Structure formats: structure tokens, C-alpha cells
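> The sequence isn't on hand, but the structure is:
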């Protein structure tokens, strides 16, 4: 049974976050979406994982090593002392950390695997977003197809650099944006009625989206333990909305179903 950290925000609302690993040096969690990693400078009262953990461990017992976007779920690591913080930050800065993400993207990616090697720079007209630009900083993302569906593809991604929004911008540049990422060319949300033939609601019932955040999950993170130097891999299962998306695609957008229908 998974251990969970029970966090409370300013309203007293409980948030249960899965603990992937914890010792006196580091804390690894399965971050839920759409929880921020760090405080929002425009909305400082918005709940964020860093402040919530400080409320449990104390202000001097948690140090930010890296971040995940609010809409991204998955593995995130915090240091619990200054020495561990320095050691982990050095690993990220030297690109020694191995990260694996999973995403469901729009369209059918033709190549089984490939590399996106395109520089990234801040977007000149959209504050907080980035874009592929010849004048940007080096950014490299490797991808591999896990499953293809009609109109969608399930990918494994390995960023070789760590630019903000790198995967999201790279997938947009590839022509296959994350399926539910409106900032980078995707939809805002998806509904079962768009996939299931004959879908019907009861009278007076309103349909809710089955996913309303970017279909991007940080699946694993390989680091060296900050105290022992031993390599360790931290992994997190995707959350319910991501798994629901996959189940719907496998049930209603499997290529074999459409091939069979076309042969009749």
C-alpha cells in the first residue's frame, strides 16, 4: 500500500500526495495535477506543493531541486538539507539526471522513434510561454512511440536538456501537440461523447470532461543519492485521468477497429 503525505492548504483542505521515497536527505513525491510546484507570483495564495510540504516538515527542512508545470503529474524530488540540495542541483545542472515522461499527443506520429533538436526561447507575445527559435537555447528531446491510435499517439519522452516547457514546445513543433494543452496547440479538455458511439446523458445531466489538463506525466527520474552516490530510479504511475484517456483510446480508437470497419 502506497504511503501518502497528508497536506493542508490555507483553507484547511486536505491533499493526499503519494510518497515515492523518503529518508533524511530527500523526499520524492508523485505530484498531482493541477497543483503548482512553487508559489505563483501573480497569485501567491494559490496552493503549491512547496509551501504545503513546508507546513509539514518546517521551513528549513525542504529545498526545491526542480519543478513540474502545474498541469504535469508525476515524479518530483525535494532535498531535506542544504548538502543534499547542492548535490542534487549539481546533477540537474550537469544533465546527469535521466528523466522519462509519457504523453498522449494529437495525431499519428509516423516515426517509431526520433530526436527533436530545436532551440527554445521565451515567446515574445505570450508571457510565461516559450517557442522554438533559432536564437534560443539548446533543447533536445528524444521520443519513442508506445502505442498508436486513430488520431492520437502515446509517447515516451526523454528530455536531454531541461528548458521550461521544453517537451510541450517541442511536441508542438513536431506537429503533434499534447492532446490537451491549449497553450501549445492542443485542446483544453476532452469528453467521452467525442469518442463513444451512441453516448447519451440522462435528462438534466451535464457531461464532465474526463481530462482537463495536459496529458503529460513525469514517469521516472534516475538520480544519484545525494549522500551515498548510489544510483536510484524513482517511478510514479500515471493518475486516473491519464489512464482513463488511454482506456478510452484503446476501446474506441484502436486502429484494428477502424480497419475492420473499413473491410466490411
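Received the coordinates, thanks. Here the structure is a predicted model, which means the values were calculated and not measured.
> From here on, just use CA atoms for contacts and neighbour counts.
Fine.
> so residue 172, which of the three states?
Secondary structure state of residue 172, per DSSP: H, G, I helix; E, B strand; the rest coil, is helix.
> buried stuff in stretch 34-44?
Of all the residues in stretch 34-44, those buried under the rule 16 or more other Cα atoms under 10 Å are 34, 35, 36, 37, 38.
> now do stretch 213-229
The neighbour-count check on stretch 213-229 (16+ other Cα under 10 Å) flags 213-221, 223-226 as buried.
> Report the distance from that stretch to the chain centre.
11 Å (Cα atoms, centre = their mean, to the nearest Å).
> Check stretch 94-113 too.
Worked out by Cα atoms, centre = their mean, stretch 94-113 lies 11 Å from the chain centre.
> What residues of that stretch count as buried?
The neighbour-count check on stretch 94-113 (16+ other Cα under 10 Å) flags 97-109 as buried.
> Endpoints of it, how far apart?
25 Å (Cα to Cα, to the nearest Å).
> Which residues does that stretch contact?
91, 142-145, 148-162, 171, 176-179, 186, 215-223 (Cα atoms under 8 Å, 6 or more residues apart in numbering).
> if we go to 7 Å?
91, 143-145, 148-161, 176-179, 215-223 (Cα atoms under 7 Å, 6 or more residues apart in numbering).
> do the same with stretch 10-18
For stretch 10-18, the surrounding residues in contact (Cα under 7 Å, 6+ apart) are 2, 3, 4, 5, 6, 7, 8, 29, 30, 31.
> Contact partners for the second one?
Contacts for residue 3 were tallied using Cα under 7 Å, 6+ apart; they are 18, 19.
> which of the residues in stretch 241-250 are buried?
241, 242, 245, 246, 249, 250.
> ok, back up a step: among the contacts of stretch 94-113, which ones are buried?
With neighbours counted by 16+ other Cα under 10 Å, the contacts of stretch 94-113 contain buried members at 91, 143-145, 148-150, 152-161, 176-179, 215-221, 223.
> what ranges do the strands span in the stretch 51-200 of the chain?
Listed in chain order, the strands found in the stretch 51-200 of the chain under DSSP state E, counting those that start in this stretch are 63-64, 73-79, 98-106, 113-117, 120-122, 130-132, 140-149, 152-159.
> Tell me the span between the first and last residue of stretch 91-110.
Note: stretch 91-110 ends 34 Å apart using Cα to Cα.
> then this one, side by side with the first:
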């Protein structure tokens, strides 16, 4: 266990202790510091305090940093498709069929298992089962994800998701022919009252907004681009079903008679965010998987 000592500066007068402490090291998150305070690992003038303690100039902070908890996840060499990586952030193109993080029934072969083998420095904000994971995409959705390699990056990337400044564009094939070129779905999403394993548009659900643009129309299907303004569980799948155009191949929200594809035809193709350290906007684009391209070719021939 490491110990850090710090003297509060004049300009930090009346600032909360958790904020002052988090500012000592840019890789410490405020949430992490609050946990340390609750555990009695942060003292002011040799006395434990609460997170809302207002600092005074000259206060002596003593922070006992706990040793990192070992991650009980098996590292697996999964030959990840890494699009970008530096000391703070990693962008990976997840294939269809891969689960993002371990859970009961999926303890191996997940993206996190692969990340553990690829790099040892992942943020710990989401706990031992989801190191580095800032946001998720479903098992059968392919595409780009950003991963935080330290808590500073994690906190700043999550804040961008909260502030709705992250660019997330998806390509999808949906049932039916959408007559209008563009649209916005603004409908709250929560647990389906009839099926707790599914999500649905429900009264009192969480605010959810999806924008869509028609790229191409086929005989019985439409190829669309969806832009997320919010990031709710199964958002695109639920919203497109809600307006009567469920995703092709979707085993949970779509019809049984559909295209020959294992899971929903959904690809997270564009991801853009502000780098947590440099402040530079970065944007990445992953091409459609071959299976997705073959479906489009088939639909085009049948038009």
C-alpha cells in the first residue's frame, strides 16, 4: 500500500475533499477517491473525514492507496482487431458473436478476456469483471468500442457519453420499406413489463433518442444508418421495432421469418470522441463485415 501526502493550497479553500484528492493524480477518478474515503484511507490532519468535507489551506492530506485488486479473469489471446491504442485509450472492432465482458455462462472468449491478454493496464471503475469497459454493444452486434486503460480516461469518456458528445453511428438492415428518408425516435426505454429479459418503450422508462437515415431501399427491407443520441440497452433494436421496422435477424425483437443471418444485422461502424488527455477529437470507421455485405448484395439482386 502506497502513501501520498499533500498540503491543501489556498486556491483549494472550501473545495470538497474528494475533488481535491482526485486532482492530485489525473489517473484517479473521483468515484475511486470516494471509495477510499469511505474505507478510511483518506485523512485530513490525521483524522478521517467524509467526502463532503470542505478543505482549508494548509490541511495535510494523507492518502493510503490500496494495492490493486487482482482481476480474476483468464487472459486469452483472441487476436483482437485493434484500430487505435495509446497509454489512455484503446479502440477495438468487436466481431459478431463475441460477448463484451464475462458473465454467468460466458466466462471465457469475451472481449475482456482478450483485452486482459493484450494489455495489463485497464481501468478498474467498473469492477473486476468489466475492466476498461466504458460502453457495450450486444453479442451479435459488430463494430467499434472504446476502452479505457486508466481511471482518468474512463471517467472522462463516460462523462462524454453523459454529455452526448460521443459520435456513434450504426448500419442496420430492417424489415419493411421505410417511406421517409430521415426520422427521429424519441421514446423512453425500460424493462418490458411482460418479459423482464427484454427491453421496450415504456412509460417511465429512461430517455432515449435515435436518429435514422435511409441509405437504400429493397423489396421488403431497408438499409439504414442509425445515430445514437443516448445509449440505452438494446436501444436501436427496441426503437426500430417500436416504429414497425424491426432489425433483420433479431432473435429477440424481430420476426422469425427473416434473412439468413445469425443475430441482428447491426454494425457499429463509426465511433468518435474527444481524447481524454489531449483534448483532440478522434473518429474511427470500421467497414461492414463480409456477412453483412453479402446480405446487401443478395437484397440488391432480389430487388
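Alright, I've got the coordinates. Quick caveat, the model's predicted, so the values are computed rather than measured.
> Superposed, how do the two chains score by TM?
After superposition, the two chains reach a TM-score (TM-score structural alignment, normalised by the length of structure 1) of 0.79; 224 aligned residues with a Cα RMSD of 2.0 Å.
> rewinding a little: what is the nearest of the buried residues of stretch 241-250 of structure 1 to residue 87 of structure 1?
residue 242 (32.6 Å; Cα to Cα).
> Could you verify that that closest one is part of a helix?
Yes: checked against three-state DSSP, residue 242 of structure 1 lies within a helix.
> tell me the contacts of it?
Residue 242 of structure 1 touches residue 215, counting by Cα under 7 Å, 6+ apart.
> go with 6 Å
Going by Cα atoms under 6 Å, 6 or more residues apart in numbering, residue 242 of structure 1 touches no other residue.
> how about residue 149 of structure 1, what's its partner in structure 2?
Mapped onto structure 2 by TM-score structural alignment, residue 149 of structure 1 lines up with residue 218.
> How about the contacts made by that match?
Residue 218 of structure 2 is in contact with residue 303, counting by Cα under 6 Å, 6+ apart.
> Equivalent analysis for the one 5 residues further on, please.
Counting by Cα under 6 Å, 6+ apart, residue 223 of structure 2 makes contact with 172, 173, 215, 216.
> My guess is the third one contacts residue 226. True?
No: counting by Cα atoms under 6 Å, residue 215 of structure 2 does not reach residue 226; the two are 10.2 Å apart.
> What's residue 300 of structure 2 aligned with over in structure 1?
Per TM-score structural alignment, residue 300 of structure 2 is aligned with residue 250.
> Ignoring the adjacent residues along the chain, who's closest to that match?
Closest residue in space to residue 250 of structure 1, ignoring its immediate chain neighbours: residue 149 at 7.4 Å, by Cα to Cα, 6 or more residues apart in numbering.
> Please tell me how far the one you found sits from residue 182 of structure 1.
To residue 182 of structure 1, residue 149 of structure 1 is 21 Å away according to Cα to Cα.
> Then residue 222 of structure 1?
Counting by Cα to Cα - residue 222 of structure 1 and residue 182 of structure 1 are separated by 30 Å.
> What segments of structure 1 are helices?
With DSSP state H as the criterion, structure 1 has helices at 49-57, 82-93, 166-174, 240-252, 255-263.
> Can you lay out those helices as a markdown table showing distance to residue 132 of structure 1?
Formatted as a markdown table, these follow (distance: least, Cα to Cα, whole Å):
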| stretch | distance to residue 132 of structure 1 |
| --- | --- |
| helix 49-57 | 29 |
| helix 82-93 | 21 |
| helix 166-174 | 7 |
| helix 240-252 | 27 |
| helix 255-263 | 32 |
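> Tell me which of these sits most buried.
helix 166-174 (a mean of 21; mean count of other Cα atoms under 10 Å).
> now for that one, which elements pack on it?
The helices and strands touching helix 166-174 of structure 1, judged by 3 or more Cα pairs under 6 Å, 6 or more residues apart in numbering; DSSP states H and E, number zero.
> Now do that helix and strand 152-159, the angle between them.
Here the directions of helix 166-174 of structure 1 and strand 152-159 differ by 130 degrees (axes from the mean of the first three to the mean of the last three Cα atoms, to 10 degrees).
> relative to strand 113-117, how tilted is helix 166-174 of structure 1?
100 degrees.
> which part of structure 2 lines up with helix 166-174 of structure 1?
Under TM-score structural alignment, the match for helix 166-174 of structure 1 in structure 2 covers residues 235-243.
> hmm, who's touching that stretch?
200, 246.
> and if we set it to 7 Å?
Applying Cα under 7 Å, 6+ apart, the external contacts of stretch 235-243 of structure 2 come out as 185, 199, 200, 210, 246, 247, 253.
> Of those residues - the most surrounded one?
Neighbour counts for the contacts of stretch 235-243 of structure 2, by other Cα atoms under 10 Å, peak at residue 247, which reaches 31 neighbours.
> Quick check, that residue in contact with residue 257.
No: judged on Cα atoms under 7 Å, residue 247 of structure 2 makes no contact with residue 257 at a distance of 11.7 Å.
> before we move on, the earlier item: could you redo the buried residues of stretch 34-44 of structure 1 as JSON lines and give each row distance to residue 259 of structure 1?
Shown next, in JSON lines, are the buried residues of stretch 34-44 of structure 1 (distance: Cα to Cα, whole Å):
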{"residue": "34", "distance to residue 259 of structure 1": "37"}
{"residue": "35", "distance to residue 259 of structure 1": "40"}
{"residue": "36", "distance to residue 259 of structure 1": "42"}
{"residue": "37", "distance to residue 259 of structure 1": "44"}
{"residue": "38", "distance to residue 259 of structure 1": "47"}
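> just those now: which is nearest residue 126 of structure 1?
The nearest member of the buried residues of stretch 34-44 of structure 1 to residue 126 of structure 1, counting by Cα to Cα, is residue 36 at 19.7 Å.
> Contact partners for the counterpart of the closest one in structure 2?
Using TM-score structural alignment, the equivalent of residue 36 of structure 1 in structure 2 is residue 99. When contacts are counted by Cα under 7 Å, 6+ apart, residue 99 of structure 2 touches 110, 111, 139.
> Then residue 142 of structure 2?
Residue 142 of structure 2 is in contact with 94, 95, 96, 266, 267, 268, counting by Cα under 7 Å, 6+ apart.
> just those now: which is nearest residue 145 of structure 2?
Among the contacts of residue 142 of structure 2, residue 94 lies closest to residue 145 of structure 2 (Cα to Cα), at 7.2 Å.
> rewinding a little: just want to check the distance between the match of residue 300 of structure 2 and residue 170 of structure 1.
The spacing between residue 250 of structure 1 and residue 170 of structure 1, counted by Cα to Cα, is 25 Å.
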